[in-house]
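Enquirer: Build me a structure from this.
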Amino acid sequence: MSDPSGLATPVPAGRDDESTPAPARRGDHDDLADLGYDQQLHRSLGTFASFAAGFSFVSILTTIFQLFGLGYGFGGPAFFWTWPIVFAGQFLVALCFAELAARYPLSGAIYQWSRRMGGEIVGWFGGWFMILAQIVTASAAAIALQVVLPSIWSGFQIIGDDPALTSPSGAANAVLLGLVLLVITTTINSLGIRWMAYVNNIGVTCEIVGVVAVILALLTHAVRGPQVVFDTAGMGDQPGYIWAWVVSGLMAAYVMVGFGSAGELAEETVNPRRVAPRTIRMALTVSALGGGLMILAALMAAPSLTDGRLATEGLPYVLNSVLGNFWGKVLLVVVVVAIFICTLAIQTAATRLMFSMARDGRLPFSATLSRVNPRTGTPIAPAVLIGVSCIAILLVNMGNAAIFATLASVCIILIYLAYLCVTAPLLLRRLRGWPNGPRLTDAEGKPLFSLGRWGIPVNVLAVGYGLLMTVNLAWPRTEIFDPSGQTPWMRWAGVLTVLAVVGLGILCFPRGKTHPKPVTIGE
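Expert: Down below sits the predicted model:
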């Protein structure tokens, strides 16, 4: 049973209602014990809170406000078509995740799923890629405050007078605003999952209302029809539009990640075998639908498609032009809320991932990082360490926003690599007959989510999509990694960073340590 906030009250083991026949229903903590772990985290999240975790990580208001200009600048209005294509690819991945979430409802989802499908080395690197990516992504989300707050009130420009993120004063002010945000979100994460869920649920509700308001406001001020999505606006005439369009697809690739966060909170969710698979799919689908409509509405309502402002100023330019200063600022306040909950959700997911790896003794200082506060049910040490790490990454932006922009691009590559650490070994397991064994059910006795005979074709397409997108993200493009043209070596930042992360991962891998919870691959 659950309350309107999305938090749920679990039914204790052995307690039945009148309709439940003997024997007594197994509790979720018994289910967790079967996977080799004790119930340490407080289990209180319901369906909406689980959905909110994934939706707020994607945070279309935050990311589309940041990245609309990127997509439009490369592909013109027709960049819209990259959105449904990326959604289709990511939905294939989400279906694979949903099937695994039903069978392995554990914190540290990417790490746990990849190790159970591919073994300890694959699992460790899946967790390693993901945790580094989440730290950088949380810092990137915090930086977004600089794009919005000074536009609402000039008093938020505390350092200097130039709010542009690429200016020295803008970059320094972005660090200050982001630091304040990260301190607040770290504090909330340390207080416990109920505080995090309440704040996140309220924020997600505001963001959904804001997305609907933006779409309706723009559609009621449309100056052209939906056929605008077939207009290339003269982009990429040489050497051909297709290459410009492929680059514009990076915008959608940057946005539609993190939908698996519902799996990260599985040990805090009531009946996670049923809830997590559903909310993983729902978070991505709702985000894709809302984001696609928002992009379409912006293209239909933009005052001009050719004056260059859509590429340089993006969605805020359209809102301010269409709605005027007052209502434009009201919606920007909603964007601030979205940035706040996005940062909070990413930090929460990273905290649970670090806790899960530390619980298995796979990180330095694992004994400290795996300790759960018995009162709050929260792993406080990982929450604090993630917050401090985000702040450290944030300081890179001090006076040098170009490097931070490159780091933000690279972190998405790491997320796609982490996803491949799940989908690729999962495909190999399927080809060898996975899933096998008895048919499992959830806490309500219903069959678990399964792709059935569609498992292999869906998985093949998910792996193919992941490989193609990783190559697209890491391709040494001057436009992405060295837009100023002053540091040619930065074009290779994606490839070099991945090699560096893999090399560092090899050095940090816990050699000679027997895993305390060994598993049979593909069990």
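
Enquirer: CA only for contacts and neighbour counts going forward, please
Expert: Fine.

Enquirer: Other residues contacting stretch 396-413?
Expert: Residues outside stretch 396-413 that contact it (C-alpha atoms under 8 Å, 6 or more residues apart in numbering): 132-134, 136-137, 140, 165-169, 171-172, 174-175, 253-254, 470, 473-474, 480-481, 493-494, 497-498.

Enquirer: Would you do the same for the sequence below? I want to compare the two.
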Amino acid sequence: MSLFRTKNLDHMIAQSRAAGGLKKVLGPLDLVLMGIGAIVGTGIFVLTGTGALTAGPALTLSFVIAALACGFAALCYAEFASTIPVAGSIYTYSYATLGELVAWMIGWDLLLEYGLATSAVSVGWSGYFQSLIGGFGIHLPVALTAARGAVPGVDTWINLPALLIMLVLTAMLSWGVRESARLNCIMVCIKIAVILLFIVVGARHVEPANWQPFMPFGMAGTMSAAALVFFAFIGFDAVTSAAEEVKRPERNLPIGIIGSLAVCTVLYVVVSAIMTGIVQFRSFAGVDHPVSLALQMAREHWVAGFVDLGAILGMSTVILVMSYGQTRVIFAMSRDGLLPERLSRVHPTFGTPFFATWVVGIVFGLVAAVVPLNILTELINIGTLAAFCLVSVAVIVLRRRRPELHRAFRCPWVPVVPALSVLFCVALMTFLSRSTWIAFGIWLAIGLAVYFGYSRRNAVLHRPENTARAA
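Expert: The predicted model follows:
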């Protein structure tokens, strides 16, 4: 059995349209808001402060560089999503072009990326939530406020709010994608309104002198910040995981992917420019709420309160959409036999992968409850960058193998744009720490052990009756 056997594209598309599958209920606005919901959260409310300490006012340039890397990859994603409207994102695309082993490894990578992203964001959500209720004089027992060892010198045991928000949003996802999309739309609209309020109010307090020197740590600092704030753009690829639940996927998926990324890039650049214009960037040292801090220092305390609320809603939508994306990747891998079959069962009433959704919610809710935030965030960026590199390579491969295949959206200037995507992503990966590379290698080694121990012999593609369907 070949490790690089690919799936038949025509069969994959027919399978996605078969009766009894996921419900097709999402339109273009749902997808754009889903993308914004996944992207705008921790990045704009937390990482802007950390990034400013690394790049200074040049943080705006760091966001542009990170957005370019994502933008090139987004064009590649859009071509695949419109051509192969099947659940599973880059895992599915890799299975159709680069082979089973590559598909398994990138799917294994996505499980880590999406899972730890939801855990990390829920920990950030917990901090803002505790700050908000603290303003009303409500305080949780110290032992329930953070994971053990997360706060130096404080005896904490478990992050209860982080676990609870994961379980609440998991319940929403398990009941139905249409209901989850409606909740996401409401929260995204409120979140965007809060950010626009910050822009309008904060612009009046900008002091251009705070932007000097613009690049205090040189280009190296700007690139390091770009590698860090790249986390802020993670999420637009989760839109592709909804492929089987989209009406007119050939049209709506490219709109959702590119539209959400464009809106979020503009918001990030404007907010970071205003924030570093209000406050000298060194003031953000040790601060986990930089946007509201800028307003507090501008004595706009009432707006700062709204920003805290917006941060809570913003992080909620990130958790919701990233959890959604992970369950759909698991659904696709299970349907292919690479994971246990029960994970791809669709609930007869809710039309969702009910069991897989709750497995994800419980497991990564517990991870958020007991693992400190700094450990959670180490692997997220490198996993995403690796995925972006693969989808870019896959576009070139599929163009050469199946030039006649109908593509509702075509990535422009192939192979130049995919090559630029790989170049930008690899450049950002080189600025990540050595420990991150080592940990990522260990995770991939575990994935190889699972593949050769279980997935390879259970793959649907390798069953005798399906051999003819292999490409």
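
Enquirer: Can you tell me which of the contacts of stretch 396-413 of the first structure end up in helices?
Expert: Of these, the ones assigned to helices by DSSP state H are 132-134, 136-137, 140, 168-169, 171-172, 174-175, 253-254, 470, 473-474, 480-481, 493-494, 497-498.

Enquirer: any idea what Val396 of the first structure aligns with in the second structure?
Expert: Aligned by TM-score structural alignment, Val396 of the first structure pairs with Val370 of the second structure.

Enquirer: Name the helix or strand for the alignment partner in the second structure of Ile412 of the first structure, please.
Expert: Matched across to the second structure, Ile412 of the first structure falls on Asn381, judged by TM-score structural alignment. Here Asn381 of the second structure sits within helix 380-401, counting by DSSP states H and E.

Enquirer: wait, what's in contact with the closest residue to Ile242 of the first structure other than its chain neighbours?
Expert: Distance criterion C-alpha to C-alpha, 6 or more residues apart in numbering; nearest residue to Ile242 of the first structure, sequence neighbours excluded, is Gly236 at 7.6 Å. Contact partners of Gly236 of the first structure, counting by C-alpha under 8 Å, 6+ apart, are Phe74, Gly75, Ile242, Trp243, Ala244, Trp245.

Enquirer: Pick the one among those residues closest to Leu385 of the first structure.
Expert: Distance to Leu385 of the first structure across those (C-alpha to C-alpha) is lowest for Phe74, with 37.7 Å.

Enquirer: Hmm, the closest one is touching Ala244, no?
Expert: Yes. If you go by C-alpha atoms under 8 Å, Phe74 of the first structure and Ala244 touch, sitting 5.5 Å apart.

Enquirer: The two: who's more crowded?
Expert: Higher neighbour count among Phe74 of the first structure and Ala244: Phe74, with 25 against 21, using other C-alpha atoms under 10 Å.

Enquirer: Just give the nearest non-adjacent residue to the more buried one, would you?
Expert: That would be Ser248: by C-alpha to C-alpha, 6+ apart, it lies 5.1 Å from Phe74 of the first structure.

Enquirer: separation between that neighbour and Leu67 of the first structure?
Expert: Distance, Ser248 of the first structure to Leu67 of the first structure, by C-alpha to C-alpha, to the nearest Å: 10 Å.

Enquirer: Now do the same contact list for the residue nearest to the spatial centre of the second structure.
Expert: Nearest residue to the geometric centre of the second structure (C-alpha atoms, centre = their mean): Gly235, 2.8 Å. For Gly235 of the second structure, the contact set (C-alpha under 8 Å, 6+ apart) comprises Gly35, Ala38, Ile39, Val318, Val321, Met322.

Enquirer: From Leu111 of the second structure, how far off is it?
Expert: Distance from Gly235 of the second structure to Leu111 of the second structure, by C-alpha to C-alpha: 13 Å.

Enquirer: Check Ala332 of the second structure too.
Expert: Ala332 of the second structure sits 12 Å away from Leu111 of the second structure, going by C-alpha to C-alpha.

Enquirer: neighbour count winner among these two?
Expert: Per other C-alpha under 10 Å, whichever of Ala332 of the second structure and Leu111 has more neighbours is Ala332, with 23 against 20.

Enquirer: Grab the nearest non-local neighbour of the counterpart of the more buried one in the first structure.
Expert: Per TM-score structural alignment, the equivalent position to Ala332 of the second structure in the first structure is Ser356. Sequence neighbours aside, Gly108 is the residue nearest to Ser356 of the first structure in space, at 5.1 Å (criterion: C-alpha to C-alpha, 6+ apart).

Enquirer: Now check the second structure for the residue matching the one you found.
Expert: Using TM-score structural alignment, Gly108 of the first structure lines up with Gly88 in the second structure.

Enquirer: Look at that match and tell me its secondary structure.
Expert: Using DSSP: H, G, I helix; E, B strand; the rest coil, the three-state assignment for Gly88 of the second structure comes out as coil.

Enquirer: Pull the contacting residues for Gly328 of the first structure.
Expert: The neighbourhood of Gly328 of the first structure, defined by C-alpha under 8 Å, 6+ apart, consists of Pro316, Leu319, Asn320.

Enquirer: Just the element for the alignment partner in the second structure of it, please.
Expert: In the second structure, the residue paired with Gly328 of the first structure according to TM-score structural alignment is Ala304. Ala304 of the second structure belongs to helix 301-335 when assigned by DSSP H and E.
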